[in-house]
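**Student:** fold the following and give me the result.
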Amino acid sequence: MCGIVAALAARNVQGILLEGLKRLEYRGYDSAGLAVLNADGELRRQRAVGKVAALEEKLAQGALSGHIGIAHTRWATHGKPFEVNAHPHVAGDAAGGCLAVVHNGIIENFEPLKRELEADGVVFESETDTEVVAHLIERAFGETGDLLAAVQTTLARIDGAYALAVMHAEAPREIVGARKGSPLVVGVGIDESFIASDALALLQVTDRFIYLQEGDVVRLSDGRGIEIFAAGERIERSTHTYEHGDAAASRGEYRHFMLKEIHEQPAVIAATLEGRLSGSRVLESSFGVGAKTLFARVEQVHIIACGTSYHAGMVARYWLEKLAGLPTQVEVASEYRYRDVVVPKNTLFVTLSQSGETADTLAALRYAKTLDYLGALAICNVPGSSLTRESDFALMTQAGPEIGVASTKAFTTQLVGLLMLTLSLRQTRGDACEAALVQALRELPATLDRALEMDAPIAELSEAFAEKHHALFLGRGTQFPIALEGALKLKEISYIHAEAYPAGELKHGPLALVDADMPVIAVAPNDELLEKLKSNLQEVRARGGQLFVFADEGVALGSADELRVLHVPRIDEILAPILYTLPLQLLSYHVAVLKGTDVDQPRNLAKSVTVE
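**Tutor:** Just a heads-up that it's a prediction; the model follows:
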């Protein structure tokens, strides 16, 4: 994976493909490439490691000209980020190949298919799973002479998640695309058509799109136009007009980047899940080749991180022990390497970082590699970062650029990544995931959209904090780390001193702070600890404290002058930490705006902490 662009036009498509790749750079990637069919019907390809600018520089020295082409930005999953592993991949006997393919996703059964092809004499030039697809389609095309039929035959043989775009020198005015578990859109132009993994890549050429559904296959061709097939039958899909498409580095309609990034969370969480769920399970290959074998040996987990990422790790401890039955330790990276660490047998080392360049986390990883860990896994937002390069395995979140210093969407995508890790470890231990939980995970983006509708009432509630200097956050179970994260956000951007405690600890000290001038914020999902939490809240009310509670819509807490309740959409309790993060982010944001602080660049803080 990461980005796909394809074009069939009456003009040279090189510029269209390059611009499309540039518009997909926000996703993160480590190489880029494109292929076109020239006027002589020859397939020509150019690839480069690094940024799209490196590819553009190569093309400046030798441009590719043609009216049909495909392009790709890649984040390495199968094979290191070398040019030989970059997309497009080709197959066929002609010099440079006859067929070219680009692919997002993971082909789970590529190894037996590769052995089968090698037994037939196919020689592979890359380490990727995608090249297997190229050779399978080429072999099927040799039998049928029809590109659409060849793709459909191949799809019946592959397992996993994919979005594909394919072209062939012997079908010179035709592109075939397909999707399963990874998005693909068709751009509708005037006498020209396009395919991309994201509509943003094509806004330069069209604002009309057909969003392919799971299992769809599409053929773009001269004469026949755009044809879509499902289960082998021709069908129709609606065309939609794209009405807004701000660049990732622009605030667009939002006052601050932080607010924009809070509202982007449903989309980036959907992108993080993209291509990584199949049926009622998580694809272990999402974590890299060999991850499933490694996961089967894991008996303990150590999670190391800093700041917000540390809070994500704290939530994951509850998940890993409850769902996967794995003892888990979570530690602040800046402390980890300054003690004598005892590593239990078969322990997986997990690091979390938005940038992948956090100095303390990198130092902890390097120290861990001198110890007897089973392996090192990074969950990170930046492909090609030091953390991902130096780890044995990596799961890339798809948060896109996060410009606000106070992390929002990077945190929630880390939580999604950690839950996928938990479910993968559960699966490899022989316990099937609950189908209802996986379905709730699929529905999470829509639930988060509903939570964002709380923006206006939270803005109103924030006025109660404008003159405050201290705040106390409470949570129980998985919500305690979310309370910690809420307190961190408030102090980061509003400069209000905030602390968080497990609600059951109130009587062990924090109650001494509670009075009418100390706002107390609590998160109250409808879980097994709800009744305990209600008792803790009564302790606050009895001492004249002012309570602000974010509660499940099915929880009745009453209302009074000292108690204000905002209801949060109902959700599976496992996913509640992700959902309840959003209202706390919105609260911190609106309080900071009222106090007039620099929301996106708070004093004394940096986005990527690259010093110890």
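
**Student:** could you use CA atoms for every contact and neighbour count after this?
**Tutor:** Fine.

**Student:** and the strands in the stretch 201-350 of the chain, which stretches?
**Tutor:** With DSSP state E, counting those that start in this stretch, the ranges of strands along the stretch 201-350 of the chain come out as 208-211, 217-221, 225-230, 233-235, 240-241, 277-278, 281-282, 300-305, 328-332, 347-353.

**Student:** ok, which of the ones you listed comes nearest Gln601?
**Tutor:** Across the strands of the stretch 201-350 of the chain, Gln601 has its closest neighbour in strand 347-353 (19.0 Å, Cα to Cα).

**Student:** the inter-axis angle of that closest one versus strand 300-305?
**Tutor:** 20 degrees (axes from the mean of the first three to the mean of the last three Cα atoms, to 10 degrees).

**Student:** let me see the residues that make contact with the helix or strand following strand 347-353.
**Tutor:** As assigned by DSSP states H and E, the chain's next helix or strand after strand 347-353 is helix 359-368. Applying Cα atoms under 8 Å, 6 or more residues apart in numbering, the set of residues contacting helix 359-368 from outside is 304-306, 333-334, 336-337, 349, 351-353, 356, 376, 386-387, 391, 609-612.

**Student:** redo that, cut-off 10 Å
**Tutor:** Helix 359-368 is contacted from outside by 304-306, 332-338, 341, 343, 349-353, 356-357, 369, 371, 375-378, 386-388, 390-391, 608-612, using Cα atoms under 10 Å, 6 or more residues apart in numbering.

**Student:** could the strands of the stretch 201-350 of the chain be laid out in a markdown table, adding mean neighbour count and distance to Gln585?
**Tutor:** Below are the strands of the stretch 201-350 of the chain laid out as a markdown table (neighbours: other Cα atoms under 10 Å; distance: least, Cα to Cα, whole Å):
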| stretch | mean neighbour count | distance to Gln585 |
| --- | --- | --- |
| strand 208-211 | 21 | 31 |
| strand 217-221 | 23 | 40 |
| strand 225-230 | 18 | 41 |
| strand 233-235 | 11 | 43 |
| strand 240-241 | 12 | 32 |
| strand 277-278 | 18 | 28 |
| strand 281-282 | 21 | 28 |
| strand 300-305 | 24 | 20 |
| strand 328-332 | 18 | 22 |
| strand 347-353 | 26 | 19 |
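
**Student:** the stretch 501-612 of the chain: helices as residue ranges?
**Tutor:** 530-542, 576-595 (DSSP state H, counting those that start in this stretch).

**Student:** my guess is Lys22 contacts Gly33. True?
**Tutor:** No: assessed by Cα atoms under 10 Å, Lys22 is found out of contact with Gly33, at 11.7 Å.

**Student:** and the two? Which one has more around it.
**Tutor:** Between Lys22 and Gly33, Gly33 has the larger neighbour count (other Cα atoms under 10 Å), namely 27 against 15.

**Student:** another sequence for comparison is provided below:
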Amino acid sequence: MCGIVGAVAQRNIVPVLIEGLRRLEYRGYDSCGVAVLANGEPKRARSVARVADLDDQVRETRLEGATGIAHTRWATHGAPVTDNAHPIFSRNELALVHNGIIENYESLREMLRGKGYEFVSQTDTEVIAHLVHSLYRGDLFAAVREATAQLHGAYAIAVLHKNQPHTVVGARQGSPLVVGLGEGENFLASDALALAGSTDRFIFLEEGDVCELTLEKVRVFDRDGNPADREVRQVAAYGGAVELGPYRHFMQKEIFEQPRAITDTIPQADSFDASLFGENAQKAFSEIDSLLILACGTSYYSGLTAKYWLESVAKIPTQVEIASEYRYRDSVPNPKALVVVISQSGETADTLAALKHAQSLGHKHTLSVCNVGTSAMVRLTELSFLTHAGREIGVASTKAFTTQLVALFVLAMTLGKMRGHVSAAQEADYIRQLRHLPAALNSVLALEPQIIAWSEEFSRKENALFLGRGLHYPIALEGALKLKEISYIHAEAYPAGELKHGPLALVTEAMPVVTVAPNDALLEKLKSNIQEVRARGGQLYVFADADTKIVNDEGIHVIRMPEHYGLLSPILHVVPLQLLAYHTACSRGTDVDKPRNLAKSVTVE
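**Tutor:** This is a model prediction of the structure:
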């Protein structure tokens, strides 16, 4: 989502700020801007196009300065127009950028209007800028500390003032912010990735921290106003350009990177050992009696899939909740439950808030499944399992999802083994199946030409149904989500047995029905559901295992999967659904990698 980059240096810092924004582009945004102190005055350039357009503006106007801040904005308060783009100025003396949402901005705005401040944007951010300005008495650090004490909501901010030309002040609450340490220069960013190439030494600010960056030093105060000694961590944040190679879009590239990503994620060990999740995992796992999985979007569907594994193999009760719902309802906490949070970025606002809420209710044991080892989520949990999907540029998640499934399968097998439900022979068989997954996925990817043919039909539709049963119902949900996200076709997913309880009323020749049909214990039930659709004139598109005996016929179109893969079948069956969504979106001419209204990393509620 929104991105922040800031710097204090003895050189023109604008190229560093622009490059930082480029590295954060994949997260999604609809405007961008940069501000510097130039000849003692704040100057800025803003754009509602891409960072490349902002770069052109900067070059044309020769915008230069040694102290600056920059931002990519995903609109919340106010439309994506230039007046709402960051940096926001206050009386042409102060510039500020902001990620997050200020919940009490309306009352603060009225108070500031009473002090004579005029508002030219529709943003909640302008409230922060004017508030800090109103409190400024020659010490920007003190003004920001005083201002943030009045803010309710989530924020990460970076601020500069004309009267302190070699200072940038930052603060965070509920939104990530990191300090980058250099030699005679210092940096601020919402993600270490933005500063790759400028520094590899970082301070990850904690909740409520306020920091001051000058040329020679950085100081940090905690939420209570006390000096804070934060750990300096060395992180090799890869910042090189990610090339498309022979692929049309990053999403297609990332779909085809899944065999490699899964290979990198599968543990090298020959056993499912608790140590894979951290040094305290053995003790923690021995003390739990259930699991509570918290996640959003695609990660939520990986949790739903894991529930089947955890309960069928590990025989451990498992609850899966949408993080944003869990936080705001009255729940009955079980301190003996292991809380598992799942996120690609590890900065998903709703999931982080749900994790903290669970901890406040007395949940002691927590585990994160995440793709970013330096993320807030990994730092907040007792245990963790890092996926190795690599950078995922496309907004619609693909390889992050399948690597999450691998991580959760390893968790289920580990708990099953510890609880005496996975024998040594079964363990060896499951490890063999895991290691064969990349080869099996390559066979599934070879189905792309057949899926392209289907996508031509789908591109002319406006609605679709997805059906699955048991372990594959969450995969149907994920397939429907992918189609919605990038092709803008309305799609819904149901357990196939629910057809006659309402959705069957929607079935006509104009409604394609996509069915995930593995050869499992529910196959015959699923075949009956297929006949229900066929009897109503519906058009069925079935991804069927080779030995299901489901064949092409009038109203039934079948693509055969290369092999049945038992408990790991969901990881194979989701891939053709990703390809179907991708090629349908291509046929419709949508912006596949940056679908409208969506951001890669959701860092606000």
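
**Student:** how far away is the residue mapped onto Arg366 of structure 1 from structure 2 from Thr548 of structure 2?
**Tutor:** Counting by TM-score structural alignment, Arg366 of structure 1 lines up with Lys356 in structure 2. Lys356 of structure 2 is 46 Å from Thr548 of structure 2, where distance means Cα to Cα, to the nearest Å.

**Student:** for stretch 394-411 of structure 2, which residues meet the burial criterion?
**Tutor:** By neighbour count on 16 or more other Cα atoms under 10 Å, the buried set for stretch 394-411 of structure 2 is 394-411.

**Student:** which parts of the stretch 51-200 of structure 2 are helices?
**Tutor:** 51-61, 105-114, 125-135, 140-148.

**Student:** number of residues surrounding the nearest residue to Glu126 of structure 2 once chain neighbours are set aside?
**Tutor:** Spatial nearest neighbour of Glu126 of structure 2, excluding adjacent residues (Cα to Cα, 6 or more residues apart in numbering): Ile88 at 6.2 Å. For Ile88 of structure 2, the count of nearby residues is 28 (other Cα under 10 Å).

**Student:** sorry, back to before: shared neighbours of Lys22 and Gly33 of structure 1, anything?
**Tutor:** Residues touching both Lys22 of structure 1 and Gly33 by Cα under 10 Å, 6+ apart: 52, 73.

**Student:** can you lay out the helices of the stretch 51-200 of structure 2 as TSV showing mean neighbour count and distance to Leu386 of structure 2?
**Tutor:** Shown next, in TSV, are those (neighbours: other Cα under 10 Å; distance: least, Cα to Cα, whole Å):
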stretch	mean neighbour count	distance to Leu386 of structure 2
helix 51-61	16	31
helix 105-114	15	37
helix 125-135	24	34
helix 140-148	21	33
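
**Student:** can you put those in JSON lines and add distance to Ile486 of structure 2?
**Tutor:** As requested, these are arranged in JSON lines below (distance: least, Cα to Cα, whole Å):
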{"stretch": "helix 51-61", "distance to Ile486 of structure 2": "22"}
{"stretch": "helix 105-114", "distance to Ile486 of structure 2": "33"}
{"stretch": "helix 125-135", "distance to Ile486 of structure 2": "30"}
{"stretch": "helix 140-148", "distance to Ile486 of structure 2": "38"}
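
**Student:** Gly537 of structure 2 is nearest to which of these?
**Tutor:** Nearest to Gly537 of structure 2, of the helices of the stretch 51-200 of structure 2 and by Cα to Cα, is helix 51-61 at 49.1 Å.

**Student:** what range in structure 1 matches the closest one?
**Tutor:** Using TM-score structural alignment, helix 51-61 of structure 2 lines up with nothing in structure 1.

**Student:** who does that helix touch, helix- and strand-wise?
**Tutor:** The contact analysis (3 or more Cα pairs under 10 Å, 6 or more residues apart in numbering; DSSP states H and E) places helix 51-61 of structure 2 against helix 14-24, strand 31-38, strand 41-47.

**Student:** among the ones you listed, which is nearest Glu212 of structure 2?
**Tutor:** strand 31-38 (16.5 Å).

**Student:** tell me the residues of structure 1 aligned with that closest one.
**Tutor:** Against structure 1, strand 31-38 of structure 2 falls on no residues (TM-score structural alignment).

**Student:** so which other helices or strands are in contact with that strand?
**Tutor:** Counting by 3+ Cα pairs under 10 Å, 6+ apart, strand 31-38 of structure 2 packs on strand 3-8, helix 14-24, strand 41-47, helix 51-61, strand 67-73, strand 88-90, strand 94-102, strand 153-161.

**Student:** any idea of the angle that strand forms with helix 51-61?
**Tutor:** Orientation check (the same axes, to 10 degrees): strand 31-38 of structure 2 against helix 51-61 gives 30 degrees.

**Student:** hmm, Ala95 and the residue nearest to Glu126 of structure 2 touching each other?
**Tutor:** Yes: shown here, Ile88 of structure 2 and Ala95 form a contact pair, counting by Cα under 10 Å, at 5.6 Å.

**Student:** secondary structure class for Cys211 of structure 2?
**Tutor:** Using DSSP: H, G, I helix; E, B strand; the rest coil, the structure places Cys211 of structure 2 in strand.

**Student:** so what's it up against?
**Tutor:** Going by Cα under 10 Å, 6+ apart, Cys211 of structure 2 touches 141, 144-145, 158, 168-172, 178-179, 188, 205, 218-222, 227-228.

**Student:** ok, and the closest non-adjacent residue to it?
**Tutor:** Nearest non-adjacent residue to Cys211 of structure 2 (Cα to Cα, 6+ apart): Val220, at 4.3 Å.

**Student:** shouldn't that neighbour be within a helix?
**Tutor:** No: applying three-state DSSP, one finds Val220 of structure 2 to be strand, outside a helix.

**Student:** these two touch, right, it and Glu231?
**Tutor:** No: contact between Val220 of structure 2 and Glu231 fails when scored by Cα under 10 Å: they sit 11.1 Å apart.

**Student:** so for the two, which residue has more residues nearby?
**Tutor:** Counting neighbours by other Cα under 10 Å for Val220 of structure 2 and for Glu231 shows that Val220 has the greater number, 24 against 10.
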